[in-house]
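S.K.: sharing a model that was predicted from the sequence below.
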Amino acid sequence: DVIHTHHPFLLGEVGAHFARSLGLPLVYTFHTQLEKYSHYVPLPQDLVRKAARDYVAAYARKCDCIICPSPSIRGLLDEYGVTCRVEVLQNAIDLKAYREADGTTVRRELNLGPDRVLCIYTGRMGIEKNLHFLLESFQKVHLQHPEAALLLVGDGPLLEELRQKARDLGLADHVLLPGRVPYSRIPSYYAAADLFVMTSTTEVKPLAVLEGMATGLPVVAVDACGTGDTVTPGHDGLLCECDPEAYTAILQTAVSDAALRRRLGQAARQTAENYSLETYTHKLVDLYRELGAVHTGRF
């Protein structure tokens, strides 16, 4: 009754073809700022970024509705010249898995005592995630707070480079990069931590932020798309511009103040309740029904 695609390439084009041939509404969720990943294409970057924008804009013209996973990305679609219906339907997660997570075993496996303040990032180890920036800020914080530790969970092309960077910064014993871990264990890794960190400026609505908040972790992040419309500074996390000194300052504040972390973390857990899969599913099904009724007269 509805064809829903999640990227414009390959299967996205297949979905668009069948939507057109079957006379069905086409829905596309705009998950990724593709132009921010242009560095993976070894061609002139201005050309690649323009091509990415033009391709998304052309794909959007085939759609009956585009779903924005975050309010702040809506303006980017306007810049692309998108004229079809756009609905903001924010990403959601299975809250239960994170509410009930226990990090005791993970801390023991990582040999982290109760006195260590553990900062966690989960996600792709890629240049677009701005992780060199995070390591450099963490080094400055660690000089003042040797009890701090940083855990970067995930795989990607920068993994070995980041491990070397940690060694070069004298942080080999304090920055942990275990690589990919089973997805079923991710909630336990969050639960082992004291705060969630993110310095990426290329997100749309990062699930990792929601997962960390659902586990009761305060978010310490660069204010960008996806964090700025999820985190309320001083309430459930701390945000700043993408500036090394500014980020070091808020990270140091969070690491040094256990009472602040507890207060922000409790509020973060409450914020995460707004992003349940149940709420998301009901809204999505209602949208499908509406589009189906308008497009075909069914439902």
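M.R.: Looks like it arrived, so ask away. Since this is a predicted model, take the numbers as computed values, not measurements.
S.K.: please count neighbours and contacts with C-alpha atoms only from this point.
M.R.: Will do.
S.K.: centre of the chain to stretch 110-127, how far?
M.R.: Offset of stretch 110-127 from its chain centre (Cα atoms, centre = their mean, to the nearest Å): 16 Å.
S.K.: pull up the distance across it, start to finish.
M.R.: The first and final residues of stretch 110-127 sit 26 Å from each other (Cα to Cα, to the nearest Å).
S.K.: now do the strands in this structure.
M.R.: Applying DSSP state E to the chain gives strands spanning 3-5, 26-29, 65-68, 85-88, 117-122, 148-153, 175-179, 195-198, 219-222, 237-240.
S.K.: save these as a markdown table, and put in mean neighbour count and distance to K36 too.
M.R.: Putting those into a markdown table (neighbours: other Cα atoms under 10 Å; distance: least, Cα to Cα, whole Å) gives the following:
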| stretch | mean neighbour count | distance to K36 |
| --- | --- | --- |
| strand 3-5 | 19 | 20 |
| strand 26-29 | 24 | 17 |
| strand 65-68 | 22 | 17 |
| strand 85-88 | 16 | 21 |
| strand 117-122 | 24 | 19 |
| strand 148-153 | 23 | 21 |
| strand 175-179 | 18 | 23 |
| strand 195-198 | 26 | 16 |
| strand 219-222 | 28 | 16 |
| strand 237-240 | 24 | 20 |
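S.K.: presented hereafter is structure B, for comparison with structure A:
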Amino acid sequence: MFRRSSLLSLAFFAVLLTLLGLLGYKIYLSFFKDTFEALHAHQIERIEARLQGREAFSFAVVGNVRNSIGVFERRMIPALNRSGVDFLISAGNVVSGGGEDNYQALYGSMRRLQIPYVLTFAEEEESEFGSFRFYDMFGPYFYSFSAGEARFIFLDVTGKTPLAWQLRWFEDELEAVRARGERAFVFLGEPVLPAQRQGEARASGLARHPDFLGDFLALVAEHPVAAVFSPSQRVLDRRRVGETWFVTTGGGGGQLLSGKDSFYHFVRVEVDAQGVDVAPVKMEQAPGRLLRMLEGLWFLIYSLFYVGYLNFLLVVCVVALVAIRLYKAVFMEKNYYRDFSHPAAEDAPQPLRVMMFTNNYLPFIGGVPISIQRLAHGLQRQGARVLVVAPEYGTQTDEEEHVLRVPSLLNWGRNGDFRLANVLSTRIAVATRAFRPNVIHVHHPFWLGSLGLFIGRRLRIPVVFTYHTRLEQYAHYVPLPGLLFRNFIAHYLVEHFANKCDGVVVPTYSAEEYLHVIGVRSQILVRPTGVDCEAMQQADPETLKRLRREHGGGGETLLVSVSRLGREKNIDFMLEGLAWVRRHSEAPFRLLMVGDGPERPRLERRIAELGLQDCVELVGSVEPAAIPAYYQICDAFVFASKSETQGMVILEAMAAGLPVVAVRASGIDDVVQDGVNGYKTPEDVAEWGTRVIRLLEDEQGRKDLAARARAFARDYDVLRVSEDVAGFYRRLMALNARRVRSG
């Protein structure tokens, strides 16, 4: 039985996925959906064919349809199909907005019409970037055509086309009409008579161009214009000025206004040799003013939902997401205090079977793979069974039976070091059933780590997460805005994932403090990655002699740094610090930079720019087993990374008897005791360089720091750390068993 919070979380993510799907579909409609184009060209050809050789004909005019379904599509189109008119003209505002969905809905409605049609470009057609869609789907904003000894002229008064240019074109059109002995019908998106413009809230565009209105009316009066049609706010107004009908029509759909002139209708225009007759054709509607208003409101709501159902669903999804979040924030019982009821480890006596999940592992050289390997070996030496689930690299050996390699879907990085494992591989399911883990330990809060969390929850066994890496320092590797990832996504990901786990292992107390600050409430064990102190102090004497000849034959003080050559390791700062040391000290030194990475070509250029070619050597990638020898031939360890959660290489260097100079950061602060086993400084070139000079020039002080560093590292021996982690597993297993028994 799911808890209420679990059901709400499922609902939240279901609605979120729906919302993302709807947004994706909206984008698809706008950019990728095959659409109709230049419909006016085809419709005008149909009109010309219908009226060829005829002097008498009829057509209908509608205004302010606004994507009406209940009135226009369900009632008016069938009436138009039965009416016998030859074609239909929209006086404007046939859509309720220029969005892609509105134009698609209009096309669907017009396909029910059995007669040809053309549209006037007006305010609603232009809104929401609709002008681009109108031009692509129908044609130009202002245009004209002749049929049945009449000229049909359409003007654009939205502001997309200059009115001065249209006025000259309009005059030329009317002169041609007079020369051919035709009559003209004119359509534009706003009323032009002052009496018809009164009360029209939307008729504001032409109000800014009184000269155009005056010139337009003068041209109409001087030429054979039979009628001028404009959309109105659902009101019919027809009046004759001289020989010209001026008609505003707004009964094509939507909610009606109160008053006798507001009703659903289209205007029927009869044309013959005797003249032009203009008459409204009313649609049936409910009796009584109240019922008509309710009917109009219903048609409006119906049309909005039918046409803009995507927008409607988007709004519903957003409201649902907010409602679920508010409910969880206000009404769900919360306990912001950590659970200190740690059961005794004896409550979980069964042998440990630990299944670990990691996104990278040996032969990839890095702090996380080495940390996992050491913990796995330490647990095995205590009798635990361990299975590490890791990506397949192609170059790994099959010597370690406790590693399950998962095929990679994608490789990237300078040498293909980063592998995206196939989380759907059947190997994982088969291995899980065979191994029967009683603890899941994940080392990343995503991908294989997420799979491990899923498996642990399905098996109802404890899930432990080790917070190895400060994700926000890796924003430059993520295809997202850097500030967004660094300031929000990275912290949210860690907090959200850690709270889903039963326990979290962190290497330092500063890392524990960080987790508490971002809201992690799971059980936390503070234990760094163990160091094999004995291995760090042993090396083949011949190997040491060879390395000294290769890297330090000049008698200079040897510095070493072990780090991946990535931007997050702050190596540029360290190089600038060494350049500062060269300028302020005569003491000879040489830095061995052990490690490789994508920044190597750029760092080589930077070393040359700083003139450090003779004292900085990029050694490259070194097998983990060979690293202790590099520590032992050197005199001090230097470091500048701020992305570490524990600085495992610093503990290794201390175990090998090297004092440390590092930049103060969360993973360094708990390990380096300033003036005791090394120095930690702010990220300041002069301060960092001053401490390096102190080590170079004070040999006795360097030896004293080295002795204290070696003693400090003994507390972090891998056996002690693995014992503490195993005890943590057992406490979580006992706590989980109690929780399962209690339901």
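M.R.: Received, thanks. Every value quoted in this text rests on a predicted model; they were computed, and no experiment measured them.
S.K.: about what we covered before: reformat the strands of structure 1 as CSV; add distance to L110 of structure 1.
M.R.: Written out in CSV, the entries for these read as follows (distance: least, Cα to Cα, whole Å):
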stretch, distance to L110 of structure 1
strand 3-5, 39
strand 26-29, 37
strand 65-68, 38
strand 85-88, 40
strand 117-122, 11
strand 148-153, 10
strand 175-179, 8
strand 195-198, 16
strand 219-222, 22
strand 237-240, 25
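S.K.: find the residue closest to the alignment partner in structure 2 of L131 of structure 1 in space, skipping its chain neighbours.
M.R.: For L131 of structure 1, the aligned position in structure 2 is occupied by I571, per TM-score structural alignment. What sits nearest to I571 of structure 2 in space, not counting adjacent residues and going by Cα to Cα, 6 or more residues apart in numbering, is A640, at 6.5 Å.
S.K.: separation between the equivalent of the one you found over in structure 1 and L171 of structure 1?
M.R.: Counting by TM-score structural alignment, A640 of structure 2 corresponds to T199 in structure 1. Counting by Cα to Cα, the gap from T199 of structure 1 to L171 of structure 1 is 19 Å.
S.K.: compare the two (neighbour count), which wins?
M.R.: Of the pair T199 of structure 1 and L171, T199 is the one with more neighbours under other Cα atoms under 10 Å, namely 27 against 19.
S.K.: what sits against the more buried one?
M.R.: Applying Cα atoms under 8 Å, 6 or more residues apart in numbering, we find T199 of structure 1 in contact with 129-131, 133-134, 221-222, 242.
S.K.: and with 6 Å instead?
M.R.: By Cα atoms under 6 Å, 6 or more residues apart in numbering, the residues touching T199 of structure 1 are 130, 221-222.
S.K.: what segments of structure 1 are helices?
M.R.: For structure 1, helices defined by DSSP state H occupy the ranges 11-22, 45-60, 74-79, 95-99, 104-109, 131-144, 159-168, 186-192, 207-214, 244-256, 258-272, 277-296.
S.K.: residue ranges for the strands of the stretch 201-350 of structure 2, please.
M.R.: If DSSP state E, counting those that start in this stretch is used as the criterion, the strands of the stretch 201-350 of structure 2 fall at 225-231, 237-241, 244-249, 265-272, 275-282.
S.K.: the spatially most central residue of structure 1 and A166 of structure 1, how far apart?
M.R.: For structure 1, the residue lying nearest the average C-alpha position, counting by Cα atoms, centre = their mean, turns out to be P206 (1.8 Å). Taking Cα to Cα as the criterion, P206 of structure 1 is separated from A166 of structure 1 by 25 Å.
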